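Asker: pasting the sequence and the predicted coordinates here, then a few questions.
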Amino acid sequence: MQLAAFYDSAAGTGLYFGLHDPTGATKRFTADHPEANTRAVRLAWDIPAPDMGRPGNRFVLPGQAVWQLLRGDWFDAARIYRDWVRTHARWFPKLGPEGRADTPLWMRELCAWAMTGGPPNQCVPAVLEFAKALGLPVGFHWYNWHQIPFDNDYPHYFPAREGFTAGVQQLQQAGVAVMPYINGRLWDSRDRGTDDWLFSSLARPAATKKQDGEPYLESYGSKETNGQPVRLAVMCPATKLWQERVAGVVGRLLGECGVRAVYIDQIAAAEPVLCFDATHGHPLGGGSWWNEAGYWPMLEAIRRDKPAEVALTTECNAEPFIRWLDGYLTWHWQHDGQVPLFPAVYGGAIQMFGRAYRGGPTKDLALRMKAGQQLVWGEQLGWLEPAIVREPENFAFFSDAVRLRWQLRRYFYAGQMARPPGLEGSVPTVTADWQWSGVWPVTTPAVLTGAWHLPAERRLALLFANVTDTAVTARVRYDLAAEGLSGSRLVRRRWTPQGSSLPEPAASPLDETVTFPPRQVWAWELSAAD
């Protein structure tokens, strides 16, 4: 997103710094110390100009640079940006009383994802067991459904593995939405084993080019059969060839295989490439063409031609593609000290799903931390191996979080994030190795909190997840009036994974001392009595 906030939590004040560009033109934000051992911070936006290297080109700042005194913290910065996005950003979707009507209801309501890959005779039974154990609709992100190796010989995904289409049908008849993987950026420069089959003759003219005319090539660890790295060309999304190629693969998956969703990798993950091929018809280098002439029309055409009940997703969460996609794979939200800035801006506008669940000696605690954070941040949980069902204690916590989300699911697609409740008192912290890249320690509070509301209906849900093995007692204070719940006629229900309590009177502001049982998730739902 195109904003940053620097603030003193104790003082409640700071600086909001944004570049409000409605086209999402290519840019890079940096914050650093220009001189060592100083308290100075340099903030900069580096914006490559359109038609770089062409005589007579000109540059106009895309959008407006905004410096603003910030009263509050990250959530107040999110509100500033959210107000701008909803009014001016060209990628913000139309929202109604039930959220995005152009996103299938099954996708808006979905609460859990399994992720694995390989042949149907291995994947299908495992995913069916996962779905049966949860007893709710689930999604399945299917990798390596194709016969070609992963990150090799792209984009020649067909033929699929034997039994793939039958496996899709079997899973979807059992309430599992199948979502196969394809890549939305890359063409292998040796696209039939070690041979250059169609790259030079067909794809190279549509690949992005450096200033010397050579294509941009990337490697991701995959190897050719001769041991050499696979070198994949970044295709230019403004070319007719690449737009039609991606649309064709999606069309075959929908028409021939009957899947309910397609994951198009890297679109919201990899940064735009500065392409200097004048034959592509876009401005050279920088600008907003990557969106306006590239992925926006590509995804618009795919979206126009697909059935209404099909969902489209991609990797990570670069904001300019939200209007054309239904879900973002937020597997990279793995950092110590992270805050839910993106859900605070875009909650209800797109479904966020997935964390990287990995191993190590603290994997059980890490799993509870990730699942708890996913729950309170409004994400669809999981993106883990279906074999989780064979880990009774881990699956118990995970399934409780999934079922609580299901009870409150409408908040996450028809509502928006509210300020998470703070806890006062001696709330411990926990640390686990999240294994994002080697040893990767992450520390969070023992009790994770979140808030989601339906403003037009004057309803608010406060969510809590104790990820530890011990009970925690803390004071919960919350200004309900700030979220539109004022007056004396308020009621409260307590929600657990099994259901809700009877309503009881509540008052604003909320101020109670609460004991949070170990390894439990629950929520309060507050609403106006009238």
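Answerer: Sure thing, it's come through.

Asker: please make it C-alpha for all contacts and neighbour counts, starting now.
Answerer: Will do.

Asker: so which strand or helix has Ala474?
Answerer: When secondary structure is defined by DSSP states H and E, Ala474 falls within strand 472-478.

Asker: need the contact partners of that strand.
Answerer: Applying C-alpha atoms under 8 Å, 6 or more residues apart in numbering, the external contacts of strand 472-478 come out as 421-427, 446-447, 466, 508-518.

Asker: included below, for side-by-side comparison, is a second structure:
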Amino acid sequence: MKALVKISVLSFSISMFLISGLSCTSTGLSEPVISIDNGKIELGFERSTGKLISFSDIETSYNYIDSSAVEGLPWSLNVAAGSSPLGKLPTKVSFKKPDPFTLNIKWEQADETDGIKVLASVSLDKEKALSYWNIKVEGMKEQNIQHVKFPVIAGIKDLGNEELAVSTWLGSLINNPRAGMTNAETPKTFTWNHPGHLSMQLLALYNKESNGIYFSCNDTLAYTKNFSMTFDSKNSLEYSITNIPPFNNRIDTYQPAYQAILGSFQGDWITAAKIYREWGIQQKWCRESRFKNNRTAEWLPKTALWVWNRGKSPNVLSEAIDFQERLGLPVNVFWHWWHNCSYDDYFPEYLPPREGGESFIKAVTAAQQKNVRCIVYMNSFQWGTSTDSWKAENAEPYCAKTIDGKTYEHAYNIFTNKAITPMCMATEFWQNKYASLCDSVVNVYQTNGVYMDQACMNFQCYDKSHGHDLGGGNYWVNGFGKLTSLIRSKISGKNQPILAGEGSGEDWIAYLDLFLTLETSRERYAGISNIESIPLYQAVYHDYAMTYGSYSSLVYPPYDELWPEQYSPANKEKALPEDFNAQFLMEQSRSFVWGMQPTIANYHAFLAKDRKEEIDFLIKLAKTRYNALKYLLYGEYCRTPQINSPQQEIDISKLSIYVGRTGGNVSRFKKTVPSLYTGTWKSSDGCIGIAIASISDRQIPVDFTLDTSEYNLPQEGDVYVITDNARTLLQSYGKNRTDIHFVMPSRGVCVLEFVPRQ
């Protein structure tokens, strides 16, 4: 997985800082604070300035904002680096209430002359604890405005025992996000791009014992924007959305084609996910979901396991065939380093395959005859600037450009230090180039599809010759949609090809068949921190988008044979120390209970003997999942009842393919983790399945109570235990609350199934 390379563009922010008025609250237009409420939340704005100084949950009487910490307005404007400062600034504020649930605020020139005007409209949902925020900026012409920050919600209090849930691809939970800020000299800012690394327009800050703030947006057209959280040394928090207008100084007015959403809730990230799901599944991407509409290849949902191997076919296809023979269920291949070029520096010179076309086709065809299919790696937009094709095909004019006309090139490969740079997804040049590669890979070399690396990402491009809006806009995702349509128009359906992509994102659900989500293995690439992976994306879109992927491995990382030999480590693809076996079990357990297709990285047949217990666990897990697909593939994510789990300390390895230079390619940590992993799913026919996996080498008593009314289950039914080889009756239930008691065996895997009686 590659992290998005961020290019810092210098700019300066013009924010209005005006003198505060009185802090008393009133709904009258002549009072110091003008408020609107819907019986659930109340918003209060300072009459003299338009500052947001109050955001209250009426039910709990809690005000999220410390008015004394609010220094600026709920908006700010940024001009591009090198541009002149904004001229006349709007200082006169006025308010109108067209109805009891709406407040319109206008900032205009004090002398009522021409110049920038900012108009904001804030409306409250008539039934929910949500507010909707609109902004319109007039008089922008010749001002070179690059960013419009709105809303800016400043002075957010510390809620105590805070957790911050962020929809980073699969999902992240930041525990105590203000940690370390008391004595910090400079504010700490988290920024996430959407569409891109932020898979959904959703963040949630909460204390699960009291109150929480729901931050969202309702953009259905994939306009690029940034969500930010800034923590300062005064323990204050500022939230903002950076809206990005087309960079065109002839545009006089900008109004985003979407609303920001601010709300209050009681609960946790699952509560926030359910609020978002209610909106998300009604949108176009779900209506056109390839998975939901059965437009994916027939073999894809039947995949029991993915083998993610690298190199030539004997190191990849032969190993997958071995695993399939052991598993007895469909195993397919996610294949890196099959290509002619060195990884991460000579893209897109993929063809012919490095082992030769004839050998490649023969191996792929032989594997398909044994029902092992393969999808092969090709980065979705990168081109190596040191390749012969970069010059020969005159690629530079069609790559994405920064605001100062430069490329985004970056050297991922630490062994060669050769750069690659993003091509602009909106250009026909790149769409035709990539589609032609897919044509060859599928139609000539007979693969079963393409894995499009870095697919769920988004760059701002400022090249005027490309014909799209400069900077801001929705051309990137639209271009990706055109690209996938072009690919599918070219590739033969003979081998039922699919398109998979790195990451996950609501805006790509209609375009991709499968999403690689690697957060189950966060520790392997990020180590230990206050950030934990959570299945936030699964809680919203599991039944609309198939996910797979994991760095979970029992061996040291491989090393590309086309990289410099002097950096090749001696231990490549040798078994890792047994200390890290529990980490492997943890990663596979997460994948299982989070409803993903299981994946093992760098599998080799010798592991079936040298790491027998771990491979047996994975086989048991894959078989159990296969017996419960109505939940773990097609089900809707639900809250799991309280199931107590003992904790255990395990060894954690942080490792990467880019560590061979120094020889020490593993960083070691300790982490305390649950022994039991759980996830609850509701099937389309109304049954409930609770997936449970144990990484402990001891038996664990499982005792919990399930309130059937919380899952809309009828009062009577039966409870079954689904395992890798059986489905047995555990007990019946006949009350709203049913007590479950059983013993989970050492390294056990099962799904508890609650089936209503007809």
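Answerer: Looks like it came in fine. As the structure is a computational prediction, the values presented were derived from the model and not from experiment.

Asker: next secondary structure after the strand holding Ala474 of the first structure?
Answerer: Scanning forward in sequence from strand 472-478 of the first structure by DSSP H and E, the next helix or strand is strand 490-496.

Asker: for that next one, packing partners?
Answerer: Packing contacts for strand 490-496 of the first structure, counted by 3 or more C-alpha pairs under 8 Å, 6 or more residues apart in numbering; DSSP states H and E, involve helix 392-407, strand 504-506, strand 520-528.

Asker: quick one: the ones you listed as a markdown table, columns for mean neighbour count too.
Answerer: As requested, these are arranged in a markdown table below (neighbours: other C-alpha atoms under 10 Å):
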| stretch | mean neighbour count |
| --- | --- |
| helix 392-407 | 20 |
| strand 504-506 | 15 |
| strand 520-528 | 23 |
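
Asker: right, and those - which one's nearest Met1 of the first structure?
Answerer: With C-alpha to C-alpha as the criterion, Met1 of the first structure lies closest to helix 392-407 of those, at 26.3 Å.

Asker: how many residues are close by the residue mapped onto Gly689 of the second structure from the first structure?
Answerer: Aligned counterpart of Gly689 of the second structure in the first structure: Ala461 (TM-score structural alignment). Other residues near Ala461 of the first structure number 24, with proximity taken as other C-alpha atoms under 10 Å.

Asker: what's the neighbour count on Gly438 of the first structure?
Answerer: For Gly438 of the first structure, the count of nearby residues is 8 (other C-alpha under 10 Å).

Asker: ugh, wrong one, I meant Thr672 of the second structure
Answerer: Applying other C-alpha under 10 Å, we find 11 residues neighbouring Thr672 of the second structure.

Asker: which residues sit in contact with it?
Answerer: Remark: with contacts taken as C-alpha under 8 Å, 6+ apart, Thr672 of the second structure is in contact with Gln647, Gln648, Glu649, Ile650.

Asker: restricted to buried residues, select the residues you listed in PyMOL.
Answerer: Below is the selection syntax for PyMOL that covers the buried ones among those, with 16 or more other C-alpha atoms under 10 Å defining burial:
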select buried, resi 650
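
Asker: out of the contacts of Thr672 of the second structure, list just those in helices.
Answerer: Residues of the contacts of Thr672 of the second structure located in helices (DSSP state H): none.

Asker: can you redo the contacts of Thr672 of the second structure as a markdown table with distance to Ile251 of the second structure?
Answerer: Below are the contacts of Thr672 of the second structure laid out as a markdown table (distance: C-alpha to C-alpha, whole Å):
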| residue | distance to Ile251 of the second structure |
| --- | --- |
| Gln647 | 59 |
| Gln648 | 59 |
| Glu649 | 58 |
| Ile650 | 58 |
